[in-house]
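Engineer: For reference, the sequence and a predicted model appear below.
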Amino acid sequence: MEVRAVTFLLFMGHLASAAKLGVVQTEGGAVEGRSKSTGLFSSVDVFKGIPFADVPQRWEKPKPHPGWNGVLKATQYKERCLQINLLQTKTQGSEDCLYLNIFVPQGTKLSRNLPVMVYLFGGAFLLGASNDVEFLGQSLYDGVELADRGTVIVVTVNYRVGTLGFLSSGDHRMPGNYGLWDQHAAISWVKRNIDKFGGNSDNLTIFGQSAGAASVSYQMLSPYSRGLFRRAISQCGVALSPWAHQREPLSLLKKIASKVGCWRTDVDLMLTCLKMTDPVGLTMAGKIDILLLLGQGVVMDLLELAPVVDGDFIPDEPSKLFSNTGQFDYMAGVNSMDGHIFAGVDVPSINQNEANTTQAQVRAVLAGLTKEKSGPILDRAEELYSATWGSPPDPSKLKKSVADIETDFLFLVPTQIALKLHAKYSSGGRTYSYLFNMKTRIPGFPKWVEAEHAEDLQYLFGKPFSFSLAYFPRHRDLSGYMIKYWSNFARTGDPNIGESRVPVQWPRFTNSHQPYLTINHRMSKSSVSYDLRADYVHFWTSTYSNQTITQLNQD
């Protein structure tokens, strides 16, 4: 009996280890990754640093990679695209950076026909990488847990950022959007090659957070994306977000040129000089100068590098391109305090227990965002956000209002508008709205702070499982819920239907019916609500008019 048991275990172990892709033939050549065990009969094949395009030329669209001989050992992440570091003191990365990483879950048999999820990182279009924020040898965007628990292929990609990715002259001479073209090239490479890794090339979902979420939105809006992918997820950002659209590219180009000694009255000569300038100097010239605020304005004004209307990839104002998005299933949402990190820069006292935040400071934030120094619009905004303060004003509610204002203006309202426009122009694509509001895990913040910007990512990428000692069971519950909803959506276009059973049914968002799902560790029927922050969305969409609102209200 014991001999038979040992034989059986050895046989099963052989089956488990047999499910490895080994060498995979791509259009550029053969690649070989490594297998990471995730259980007795499961593993994830990990391929790092596969080139999806050639080394990009300065301010040119990416070109196909020429290929390689032999077997490429895809076992190490490649350098990020050249960018400033987080402290903005120096640069890091390389111009040779257009690489992607693939995570393929395996059971006792090789996976086939799996849904594919392509992730676009965030970082204000200034910084970030496909393997960003490493901790104990693992990237925040490591796809092993999501791939394994969701039974999906996860792909993470690099793209150009900063001045090399988004500087533009505003015309055909330097149209811009090079980072968006890189993303498009990566998604296209996945479309052409992922079947060799066991993926279904007809079932691609793109997803991203912050600037990556806005990038997802831009990819949906572009006419070049027709038929390229089927579904999209925007986490905390859309193309309509005020920080995601560069409106005066030539003015910014002249400012960058002045910093590197290239300013000329003749734009052609200025561009020639820029193209000959050291890339490190160009990259440093795009950094954010927080000192320029000096208590005046808002930090959003310093986020200048972003996609532009180039007449090509983005042929018109984003709000006018939503007819292109109706073919895609779309899921979008925000974190309950996405704006808190920016509010804390604009009004530092909101995070200081010993300091008071004044009504004048709240009004100044509203003025900085709306560009209205006085008048009825500003008065109505102040009246709306002060309604819950009480008399005399509750200090914590007043502070929280600053975070709410910036969350609404920068993230929540633009996302709600994008969802409404998607539902309006839907040609079969389904729409889903969510609010992520798990309590922050960041130490030192006041008790009223909920889900901070980017806090959703640790749960989606399964960190409570891979770093279990750093989390509690409630965090693993939440992580499991998110992986189920996201992977179901990638598989079927419906977050409720797939291989994973979800805790709550998530209703569709339509023109006449606008539910949203509140996502945290306590999921129940009460997690479904309707008309997210309706009074605030109505205020911004009816009072603070712009081209987006006009398009939304058109018949």
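Structural biologist: Alright, I've got the coordinates.
Engineer: Going by C-alpha atoms from here, please, whenever you check contacts or count neighbours.
Structural biologist: Will do.
Engineer: From the chain's centroid, how far away is stretch 144-154?
Structural biologist: 18 Å (Cα atoms, centre = their mean, to the nearest Å).
Engineer: Same question for stretch 149-161.
Structural biologist: With Cα atoms, centre = their mean, you get 11 Å for stretch 149-161.
Engineer: before we move on, what about stretch 361-381?
Structural biologist: For stretch 361-381, the distance to the chain centre is 29 Å (Cα atoms, centre = their mean).
Engineer: ditto for stretch 72-89
Structural biologist: Worked out by Cα atoms, centre = their mean, stretch 72-89 lies 18 Å from the chain centre.
Engineer: buried set for it?
Structural biologist: Neighbour counts over stretch 72-89 (16 or more other Cα atoms under 10 Å) mark 72, 73, 74, 75, 78, 79, 80, 81, 82, 83, 84, 85 as buried.
Engineer: what about versus this one:
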Amino acid sequence: MLLVWIVLSLPVVLNAAPAVQFPFGTVRGVDRRAQGTGRVYYTYHGIPYAEPPVGRRRFQPPEPYRGADPGRVINSNDFPAICMQPESEEFGATSEDCLFISVYAPPTNATKKVMVYIHGGGFTEGGMRGYVPGRMVTDHEVIVALIQYRLGALGWLSSGDDVLPGNLGLRDQLLGLKWIKDNIARFGGDPNDITIFGLSAGGISVSSLSLSPLAKGLFTKVIIQSGSVAAPWAINKNPRALMYQYAEAIGCKPRFYFPGVTRMYHQNILNCLMRKKASDLVFEIGSGDGDVLGRGLFSSSGLNPVLDGDVLPMDPVSIIKDETYLRDNGVFDRSYVIGVTNNEGLLLANIIAAVPFLTFDQLTLPSNVIGQVRGSAKAQFPLGVSEEMLNVVDFMYTFPRNADGSIPFQKVIDLPSDIGFVAPSIALARAIADNAPVYFYLFDHYPQALLSLVPVRYQHLLRRVPKSLRGLDGNCQK
């Protein structure tokens, strides 16, 4: 009987995740098995990299975690709370105290490459719970780390001055990367071989970090998936207007404004926001209003990165044209994979169509959409664009037409795809390619089985189908 007990216990002992020691205590890992293969990997959840951004630290840059309790034990049985966002069963409980890192490691002694994932979610939602990279860790013998960062107003609201400069979410990511650089060797990772990667808003974050002078030396490789900071919708160029709108909606806008006291006005707004409950600060505002005629298909008025003069010192479109800046700030010291998927603009095209309940094979657009196409093209050239160029855009994105004069929906998908994803990604790749290794991809696989699981409608597609796998149904496929 004793021999049987020893034999049955042996795999558990061999696969038990080792505890990792830190000045703040011990992180006790948990061994998991990869889906499909059953191979063992170690999971470490709830590792604090910053002081909780609560109380006086709300709306402030993150501070490195200073906890020092050798007797403390962090168990990794479950994910930590995610950052404040609309309640979601998919991602779990929310909390303002959310600045944690998760680490996934294979059970080998060799020093391993490190991959750091920055999650997407439009800068307003997401977290660790949706990403379990067991197969990546075990199939490729790499360490994967995930960083949670502040979302929504708590992470991206900005007054456009020093009262609330903005980009707190990016600053969280930077501090998380520094923590990984300093500590990943404790898990068997190579601090000199770190790849950052992200999708959609995560791709914008990754490309922003790649261009930020504050990120120099923190990572060596970059994978940017379907999101470039050079896109016209990636940067909020008018954050002050959004802050005023947000303050009014939440009851924090002062009754009077006097010219010459702008900073005091902003401080009063911030003081009011500091008194609010965290749950009161979570609601959607300033984006997705469908005002495509006035703003073009792509321009950001939402809770996005801003030009703060520090994390992002100037417009990314200007940065990628400045070879001296790119060289001095370590952009050419890394290698890159940059890519897009087919039909990236599907969701935004649906906003133009304003027909969210029709299946894709029913969709056409009336000829008056031409005005929106021209308006969107003009919005991308603030210094002006010739009538001849607008005519070319008209032709490329509105012809050939259907017999009734309407525009095939595929054409309207192509326009936001090219403006918001393809062209900015190519521009970023070209800016770097002469001085650093750059690989570009187009993901064009169409998974028929995936879309057959749910009705092919816009709302369902947004929530249930991974962005990297979105496509049209078979009747509309290119």
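Structural biologist: Great, that's in hand. Everything numeric in this text was worked out from a predicted model, so none of it was measured.
Engineer: Now name the helix or strand holding the aligned residue in the first structure for residue 247 of the second structure.
Structural biologist: In the first structure, residue 247 of the second structure lines up with residue 257, judged by TM-score structural alignment. Element membership of residue 257 of the first structure, judged by DSSP states H and E, is helix 249-259.
Engineer: and that helix, what other elements does it pack with?
Structural biologist: Contacts defined by 3 or more Cα pairs under 8 Å, 6 or more residues apart in numbering; DSSP states H and E place helix 249-259 of the first structure against no helix or strand at all.
Engineer: The match of residue 247 of the second structure: neighbouring residues, count only.
Structural biologist: As a burial measure, residue 257 of the first structure scores 20 neighbours (other Cα atoms under 10 Å).
Engineer: these two touch, right, it and residue 269?
Structural biologist: No: between residue 257 of the first structure and residue 269 there is no contact, the gap being 10.9 Å when judged by Cα atoms under 8 Å.
Engineer: Next secondary structure after the helix holding residue 257 of the first structure?
Structural biologist: Next along the chain after helix 249-259 of the first structure, taking DSSP H and E as the criterion, comes helix 267-275.
Engineer: Flag every buried residue along that next one.
Structural biologist: Buried, per 16+ other Cα under 10 Å, within helix 267-275 of the first structure: 267, 270, 271, 273, 274.
Engineer: Now the element after it, going C-ward?
Structural biologist: helix 279-284.
Engineer: How about the counterpart of residue 208 of the second structure in the first structure: what's its closest non-neighbour residue?
Structural biologist: Under the alignment defined by TM-score structural alignment, residue 208 of the second structure is paired with residue 218 of the first structure. Leaving aside its chain neighbours, residue 218 of the first structure sits nearest to residue 239 (5.8 Å; criterion: Cα to Cα, 6 or more residues apart in numbering).
Engineer: If you tally nearby residues, what's the number for the equivalent of that neighbour over in the second structure?
Structural biologist: By TM-score structural alignment, residue 239 of the first structure lines up with residue 229 in the second structure. The tally of other residues near residue 229 of the second structure (other Cα under 10 Å) stands at 28.
Engineer: quick one: residue 229 of the second structure from residue 153 of the second structure, how far?
Structural biologist: Residue 229 of the second structure is 19 Å from residue 153 of the second structure, where distance means Cα to Cα, to the nearest Å.
Engineer: what comes up buried for the helix holding residue 257 of the first structure?
Structural biologist: In helix 249-259 of the first structure, counting by 16+ other Cα under 10 Å, buried: 249, 250, 252, 253, 254, 256, 257.
Engineer: if I read this right, the fourth one contacts residue 166, doesn't it?
Structural biologist: No: using Cα under 8 Å as the test, residue 253 of the first structure is too far from residue 166 to be in contact (10.1 Å).
Engineer: what touches both of the two?
Structural biologist: Among the neighbours of residue 253 of the first structure, none is also in contact with residue 166 (Cα atoms under 8 Å, 6 or more residues apart in numbering).
Engineer: What segments of the stretch 151-300 of the second structure are strands?
Structural biologist: Using DSSP state E, counting those that start in this stretch, the strands of the stretch 151-300 of the second structure run over residues 189-199, 221-225.
Engineer: mean offset of the longest one relative to the first structure (after superposition)
Structural biologist: Once the two models are superposed, strand 189-199 of the second structure sits on average 0.6 Å from its counterpart in the first structure (mean Cα distance after the TM-score superposition for the first structure).
Engineer: That strand corresponds to what range in the first structure?
Structural biologist: Using TM-score structural alignment, strand 189-199 of the second structure pairs with 199-209 in the first structure.
Engineer: Identify the residue of the second structure aligned to residue 185 of the first structure.
Structural biologist: Using TM-score structural alignment, residue 185 of the first structure pairs with residue 175 in the second structure.
Engineer: what number of residues lie near its match?
Structural biologist: The number of residues near residue 175 of the second structure, taken as other Cα under 10 Å, comes to 24.
Engineer: need the longest helix for the second structure.
Structural biologist: helix 168-183 (DSSP state H).
Engineer: Quick one: residues in contact with that one.
Structural biologist: 49-50, 59-62, 64, 99, 101, 118, 147-151, 154-156, 191-192, 194, 205, 209, 214-215, 218-219, 305, 311.
Engineer: at 6 Å instead, please
Structural biologist: Identification of contacts with helix 168-183 of the second structure by Cα atoms under 6 Å, 6 or more residues apart in numbering yields 61, 62, 149, 150, 155, 156, 191.
Engineer: Share the number of residues neighbouring the closest residue to residue 335 of the first structure other than its chain neighbours, please.
Structural biologist: Excluding the flanking residues, the one nearest residue 335 of the first structure by Cα to Cα, 6+ apart is residue 436, at 4.6 Å. Per other Cα under 10 Å, the neighbour tally for residue 436 of the first structure reads 23.
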